[in-house]
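Novice: sharing a model prediction with you, sequence too.
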Amino acid sequence: MEERGVLFGKYELGKVLGKGTFAKVYYAKEMVSGESVAIKVICKDQVKREAMMEQILREISVMRLVRHPNVVQLKEVMATRSRIFFVMEYVKGGELFARVAKGRLREDVARKYFQQLISAVDYCHSRGVSHRDLKPENLLLDENEDLKVSDFGLSALPEQLRNDGLLHTQCGTPAYVAPEVLRRKGYDGAKADLWSCGVILYVLLAGFLPFQDENLMKMYTKVFKAEFEFPPWISTEARRLISRLLVADPQRRITVPAITRVPWFRRGLTTPQAEQKTEEEEEEEKKEEEPGKQPLAESKKSSPPFYNAFEFITSMSAGFDLSGLFESKKTARPMFTSRCPAAAIIAKIEAVGKGLSFKVGKVKDFKLRLRSSSEGRKGCLSVTAEVFEVAPELAVVEFCKSSGDTLEYAKFCEEDIRPALKDIVWTWQGDNFDGNVVGAETDQSP
């Protein structure tokens, strides 16, 4: 319930930060921690009428998938019958576009933003995500003057690739779109993103666009030919890099690994760590290494933690299933219900983990950590599994990736965990739920 500007009893709403066709963005504070957040409130009916639901859902799916210091983070998703709320990291510095509109940037400042942009884009590409609308308006600056990529509404995921392995949707902002996108013959989303990065770097250093003309078709002709000129104040090194980014043939365009070897790019470079572990996670992993630990099955705790009924209803029941709206079942937090005792569930997961050659350790009662014995693309895969009590004879089990590669995690969940636990599973999240859980939903109006 919302009272006196309070949403779901958790967030205190403040001023409107922005308005769009289907949504308003509010400044808000988390009431317990005092943390500032931005809450986008979307009208479901308007989105459905305009057939924009797929775009909204894809944006949220991608934001749940991509966790990087230079990407705006999605913290939480909530919904009522009429509205969708998603709580995002509050980035108070505004758009990079506003900074450039005042004039070109110093080379060292432009380089810093470009380094952070490439770091974020490379991470997105490693997750199979192509942004497809990179431009200064979609790059925000936080209080530390660090860049944050936002607005994934036009982004693409691997499942959108056609049989030729390419994307075919023509989208983006004309002045920043790669020539292969305009040709409508299929394109590699990652290569197209790098063209946009080249345009952005040019804009930061020049103060204006490389391709511009009052006649759109004439501008497109310049884009097709990669026809542009440098102003005299851009350094020779920067010109070389831009010239290797703004190459009309995507096969000849510079790649991210090659960009990171360019001396101009490497100057003053600091590499952010994506998906950093929290202090709690690091402490938990240290505990896993302690010798002589009590076996999991011998835990003395009598019952698992209680699982919030609203969360259960919205996640699991057919009538209130939000999981399909906001995240890919293969990349989010797989969840299932079971009528088995919590201790039996824990013992089964422990046995399955060991059978897959995972190191299994107890984080706390009714919560396990499974850690792969082999290195993956992003290090060792580490997964937690926790049992929650919903009712005396009903438990919810949730899996969550702590570290490692997201795609390897998705494969682990789908090909290893789901088949191995079929004997104790009542229903998986997103499958048909035929239980007798009944929930009431109250409308929230910001």
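Specialist: Arrived safely. Numbering: from 1, shown residues only.

Novice: going forward, measure contacts between C-alpha atoms and count neighbours the same way
Specialist: Fine.

Novice: surely S357 touches L381?
Specialist: No: assessed by CA atoms under 8 Å, S357 is found out of contact with L381, at 11.9 Å.

Novice: and L139, how far from T221?
Specialist: 27 Å (CA to CA, to the nearest Å).

Novice: list the contacts for V6?
Specialist: Counting by CA atoms under 8 Å, 6 or more residues apart in numbering, V6 touches 12-13.

Novice: state the distance from it to P69.
Specialist: Counting by CA to CA, the gap from V6 to P69 is 29 Å.

Novice: going along the chain, name the strands of the stretch 301-446 of the chain.
Specialist: Secondary structure of the stretch 301-446 of the chain by DSSP state E, counting those that start in this stretch: the strands cover 335-338, 358-364, 367-376, 379-391, 394-403, 427-428.

Novice: next one: the stretch 51-200 of the chain
Specialist: 74-79, 83-89, 139-141, 147-149.

Novice: which parts of the longest helix that the chain contains are buried?
Specialist: Selection of the longest helix in the chain by residue count, based on DSSP state H, yields helix 107-126. Of the residues in helix 107-126, those with enough neighbours to count as buried (16 or more other CA atoms under 10 Å) are 107, 110-126.

Novice: likewise stretch 136-145?
Specialist: Those would be 136-142, for stretch 136-145 by 16+ other CA under 10 Å.

Novice: including distance to T331, could those residues go into JSON lines?
Specialist: Shown next, in JSON lines, are these (distance: CA to CA, whole Å):
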{"residue": "P136", "distance to T331": "29"}
{"residue": "E137", "distance to T331": "28"}
{"residue": "N138", "distance to T331": "25"}
{"residue": "L139", "distance to T331": "25"}
{"residue": "L140", "distance to T331": "26"}
{"residue": "L141", "distance to T331": "28"}
{"residue": "D142", "distance to T331": "28"}
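
Novice: try this one next to it:
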Amino acid sequence: MDCQSVEIGEAMEEERHVLFGKYEMGRLLGKGTFAKVYYGKHIVSGESVAIKIINKDQVKREGMMEQIQREISVLRLVRHPNIVELKEVMATKKKIFFVMEYVKGGELFAKVARGKLKEDLARKYFQQLISAIDFCHSRGVSHRDLKPENLLLDENGDLKISDFGLSALPEQLRNDGLLHTQCGTPAYVAPEIIRKKGYDGATADIWSCGVILYVLLAGFLPFQDANLMNMYRKIFKAQFECPLWISPEAKRLISKLLVSDPGRRITIQAIIRVPWFQKGFTRPPSFSVDQESEKEKQEEDKTSKIPSPKFFNAFEFISSMASGFNLSSLFESKRKTGSMFTSKCSASAIMEKIEEAAKGMSFEVAKVKDFKVKLHGGSEGRKGRLSVTVEVFEVAPTVAIVELSKSSGDTLEYAKFCEEDVRPALKDIVWTWQGDNISNGEES
């Protein structure tokens, strides 16, 4: 199909308010600086979705493409019952489309704006928040903009974290092992972020969770002042007072969350052990390696008995950022080197080579489906056994992308595994590695 036919087809779909022949577009739900969010419905299944439409040219002008790519990477990592799910990413030449889970209960902020919550309800939301953030941190993700406006409620009254646009991944750490970007909302931001001396993203998230708990129970912010610098002074000193109606047990927890020294701030593991937190707490079901593998096997059985690699639908929007069909543009991000490579081999040949190399490195191979495997390390590392997911995506008839991602284990051990073990073992099937130029004599 030529470009003109595609454009005509897109125009007809827009007139009928149908997106890519898959989603019926509905009312506008909200708008931001770079995006609009619409209600949508999957034409075949009838499932409700939220469709975030981003103006690609505007985002590129503002230098925000890397942030968009990072948000996609993060949302693929953090599948949890209390996190808004990214279902798929699609694109045209001018727009990027995030198809998200539709959460129709609105923002938690709207509920708090009407006044303080009853303690049992505040505890429920806080439990769900901590469960989701603990899951994010286990995947190396820190949110960095936690506030009631970014916490949504579904039809069952359960909390869902949204807006990972300012989130951070381990590759953003500097040599000191810390983050240095100042971001977040002033009233919720941790003091160490304001100090500009580097900070641990996970510990900073815990401070924001403390501010949220205070707001839920008090009905107002712990640190308030018309003058921003005066408010920052209060944050630096953790200078706040709890109203009389907050229970002593909740006050004690808040006082451990809102500690200005991040080294003395309570950890998530310690929060979960607090008796006040434990009341009525049940861990939500989340995706373990085995559960995820089983679910994906079931989905594979439903679709087709003929094995074929999944099409990499994020490829179009990433590659179209640059002129021409140069796959190196796919790798112009700051993700850790070695987590992705391209190959001109067939998908089956790639999988065969990966399984052979993994066994040679004493890794167990667990097949998820025809073009996706889990590799489990044979020995215990600093954070348990290293587990790596490897998946092959088709991006063109003669080109495949192979993506490696850490499922569990230590991030530094994973980086070493990719760089020192995987790269040499797979050199025969690699066209170009993420971050490398195509300069090995192959045609570009």
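Specialist: Here it is on my side, so go on. What you see is a predicted model, and the numbers here were worked out from it, not measured in a lab.

Novice: what's the TM-score here?
Specialist: Remark: TM-score between the superposed chains equals 0.80 [TM-score structural alignment, normalised by the length of the second structure]; 418 aligned residues with a CA RMSD of 3.6 Å.

Novice: still on that earlier bit, let me have the strands of the stretch 301-446 of the first structure in a markdown table, extended by mean neighbour count.
Specialist: What follows is those, written out as a markdown table (neighbours: other CA atoms under 10 Å):
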| stretch | mean neighbour count |
| --- | --- |
| strand 335-338 | 22 |
| strand 358-364 | 20 |
| strand 367-376 | 18 |
| strand 379-391 | 20 |
| strand 394-403 | 21 |
| strand 427-428 | 18 |
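
Novice: ok so, going back, between the strands of the stretch 51-200 of the first structure, which one is nearest to L246 of the first structure?
Specialist: strand 139-141 (19.7 Å; CA to CA).

Novice: quick one: that closest one aligns where in the second structure?
Specialist: Aligning strand 139-141 of the first structure against the second structure (TM-score structural alignment) gives residues 151-153.

Novice: can you find the partner of F97 of the first structure in the second structure?
Specialist: Match for F97 of the first structure (TM-score structural alignment): F109.

Novice: got the contact list for the closest residue to G409 of the second structure other than its chain neighbours?
Specialist: Excluding its sequence neighbours, the residue lying closest to G409 of the second structure (CA to CA, 6 or more residues apart in numbering) is L386, at 4.3 Å. Residues in contact with L386 of the second structure (CA under 8 Å, 6+ apart) are 376-377, 380, 406-410, 413-414.

Novice: about what we covered before: show me what the longest helix of the first structure is packed up against.
Specialist: Using 3 or more CA pairs under 8 Å, 6 or more residues apart in numbering; DSSP states H and E as the contact test, the elements touching helix 107-126 of the first structure are strand 147-149, helix 189-206.

Novice: can you say which of those is nearest to F312 of the first structure?
Specialist: strand 147-149 (31.8 Å).

Novice: the closest one vs the second structure, average distance?
Specialist: Strand 147-149 of the first structure, aligned to the second structure and superposed, deviates on average by 1.3 Å (mean CA distance after the TM-score superposition for the first structure).

Novice: could you list the residues in contact with that strand?
Specialist: Contacts of strand 147-149 of the first structure (CA under 8 Å, 6+ apart): 69-72, 91, 113, 116-117, 120, 138-142.

Novice: stretch 77-96 of the first structure now?
Specialist: Under CA under 8 Å, 6+ apart, the answer for stretch 77-96 of the first structure is 27, 36-45, 72-76, 136-143, 145, 148, 322, 326, 441-445.

Novice: list buried residues within those.
Specialist: By neighbour count, with 16+ other CA under 10 Å, the contacts of stretch 77-96 of the first structure hold 27, 36-44, 72-74, 136-142, 148, 322, 326, 444 as buried.

Novice: so which of those residues sit within helices?
Specialist: 44, 326.

Novice: which position in the first structure aligns with G40 of the second structure?
Specialist: By TM-score structural alignment, G40 of the second structure lines up with A28.

Novice: tell me how many other residues crowd D290 of the second structure.
Specialist: D290 of the second structure has 12 neighbouring residues, counting by other CA atoms under 10 Å.

Novice: quick check: buried residues in the helix or strand harbouring it?
Specialist: Applying DSSP states H and E as the criterion places D290 of the second structure in helix 289-303. By 16+ other CA under 10 Å, the buried positions in helix 289-303 of the second structure come out as 293, 300.

Novice: packing partners for it?
Specialist: Counting by 3+ CA pairs under 8 Å, 6+ apart, helix 289-303 of the second structure packs on strand 363-369.

Novice: again, only this time at 10 Å
Specialist: strand 363-369, strand 372-381 (3 or more CA pairs under 10 Å, 6 or more residues apart in numbering; DSSP states H and E).

Novice: okay, stretch 65-85 of the first structure sits on what stretch of the second structure?
Specialist: Per TM-score structural alignment, the counterpart of stretch 65-85 of the first structure in the second structure is residues 77-97.

Novice: distance between the ends of that stretch?
Specialist: Terminal residues of stretch 77-97 of the second structure lie 19 Å apart, using CA to CA.
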